[in-house]
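K.L.:
Whatever this is, show me its structure:
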Amino acid sequence: MNADNKIIELNWRATLSTLWIFVFLNIIFRDIHGFFRTGFLEEIMTGTVDGVLITEELLLIFGILVEIPIAMVLLSRVLKYKVNFWANSIASVLMIVVIIDNGVADLDDIFFVTIQIIGLLAIIWYAWKWPKPAS
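P.N.:
From the prediction side, this is the model:
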């Protein structure tokens, strides 16, 4: 692989990794922003939020789901081209499904969900447009 191809590949990896950081930060700030909703902290203290009992198993599932973008920051940098393509595509689609399934409660949710989905669609686009490295 010549130096120009190596630089192009590093740029694509950096862009994908940066987009995952962008999406992850928006997920975090959407969650933090939710704490300012009237009555939300009281709900958390009861252990039931929006009628859903918060259990250890549910927290584990949430932890696994939030680990996806965290892991993709690193994996976008280290995985081989073909695996990287599939990992970014599958993880992005999965996160879009999770974000949409989570629903929107108010205008700020719509804002954050829109930004997150745009970021994830950009990841999919970059993964598909990434030039195949020369053999």
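
K.L.:
For the rest of this, base every contact and every neighbour count on C-alpha atoms.
P.N.:
Noted.

K.L.:
Now do the contacts for the spatially most central residue of the chain.
P.N.:
By C-alpha atoms, centre = their mean, the chain has its centre lying nearest to P69, at 4.2 Å. Listed by C-alpha atoms under 8 Å, 6 or more residues apart in numbering, the contact partners of P69 are W20, I21, V23, F24, A91.

K.L.:
Test my guess that the last one contacts V66.
P.N.:
Translated: A91. No. Taking C-alpha atoms under 8 Å as the definition, A91 is not a contact partner of V66, at 11.1 Å.

K.L.:
Now show me the structure for the sequence below, then we'll compare the two:
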Amino acid sequence: MKIFNFDGNREQLLSVLWIFLTVNYIYCDVFTMHLAPYLKAFLSGDVGGMKITEEFLLMFAFIMQVPLIMIVLSRYLTFKLNKYLNIITGIFTTSVQAFTLTMGGSTLHYKFFSTIEIFTGLFIIYLAFTWKKVVAETT
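P.N.:
The predicted structure is shown next:
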């Protein structure tokens, strides 16, 4: 019995995985805003000792651009560049997410989303690392 209908198009699969990863990042942040202590902390500009400044937010805007740009780049880059950029950005985003889990104060929903995000990042790395270029046969 076939469960998945995968046609072998890694570009498409990687792009969809980057979408899935980005949506998980967003929903985790949205869920966090539903907890009164975190919402109050964000509104005060001090979350767990981190000052939420324009520069801080700009840094995270740059970090969030990585998975967002990979949605597009995974579809259209040449094979070699696509493979290695997915490995590098997968390692980067997965490392950042794993690091945030060590910061403490994680809520249950944050741990849940982070686990999904880390495994998705590892899957992206695996898919890119094992990706072999298909050479078209000529007759």
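
K.L.:
picking that back up, what does the residue nearest to the centre of the first structure align to in the second structure?
P.N.:
Alignment note: P69 of the first structure maps to P67 in the second structure; criterion TM-score structural alignment.

K.L.:
how far away is that match from A36 of the second structure?
P.N.:
Distance, P67 of the second structure to A36 of the second structure, using C-alpha to C-alpha, to the nearest Å: 29 Å.

K.L.:
Burial check on G48 of the second structure, number of neighbours?
P.N.:
12 (other C-alpha atoms under 10 Å).

K.L.:
more neighbours, A91 and V66 of the first structure?
P.N.:
It is A91, of A91 of the first structure and V66, that has more neighbours when counted by other C-alpha under 10 Å, with 19 against 15.

K.L.:
mind listing what the more buried one touches?
P.N.:
I68, P69, M72.

K.L.:
What degree of burial does the first one show, as a neighbour count?
P.N.:
By the criterion of other C-alpha under 10 Å, I68 of the first structure has 17 neighbours.

K.L.:
Just confirm it is within a helix.
P.N.:
Yes. Counting by DSSP: H, G, I helix; E, B strand; the rest coil, I68 of the first structure falls inside a helix.

K.L.:
ranges for the strands of the first structure?
P.N.:
Secondary structure of the first structure (DSSP state E): strands located at 48-49, 52-53.

K.L.:
what's the most buried one of those strands?
P.N.:
Mean neighbour count (mean count of other C-alpha atoms under 10 Å) peaks for strand 48-49 among these, with a mean of 14.

K.L.:
That one aligns to what range in the second structure?
P.N.:
The aligned range for strand 48-49 of the first structure in the second structure is 46-47, by TM-score structural alignment.

K.L.:
Start from the N-terminal end of the first structure and give the helices.
P.N.:
All helices of the first structure, identified by DSSP state H, fall at 3-34, 40-46, 56-78, 81-102, 107-129.

K.L.:
can I get the ones you listed in a markdown table with distance to S135 of the first structure?
P.N.:
Output for these, formatted as a markdown table (distance: least, C-alpha to C-alpha, whole Å):
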| stretch | distance to S135 of the first structure |
| --- | --- |
| helix 3-34 | 11 |
| helix 40-46 | 54 |
| helix 56-78 | 18 |
| helix 81-102 | 11 |
| helix 107-129 | 17 |
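
K.L.:
ok so, going back, relative to R30 of the first structure, which of the strands of the first structure is closest?
P.N.:
With C-alpha to C-alpha as the criterion, R30 of the first structure lies closest to strand 48-49 of these, at 15.9 Å.

K.L.:
The closest one: average distance to aligned residues in the second structure?
P.N.:
Its matched residues in the second structure lie on average 1.1 Å from strand 48-49 of the first structure after superposition (mean C-alpha distance after the TM-score superposition for the first structure).

K.L.:
Great, nothing more from me.
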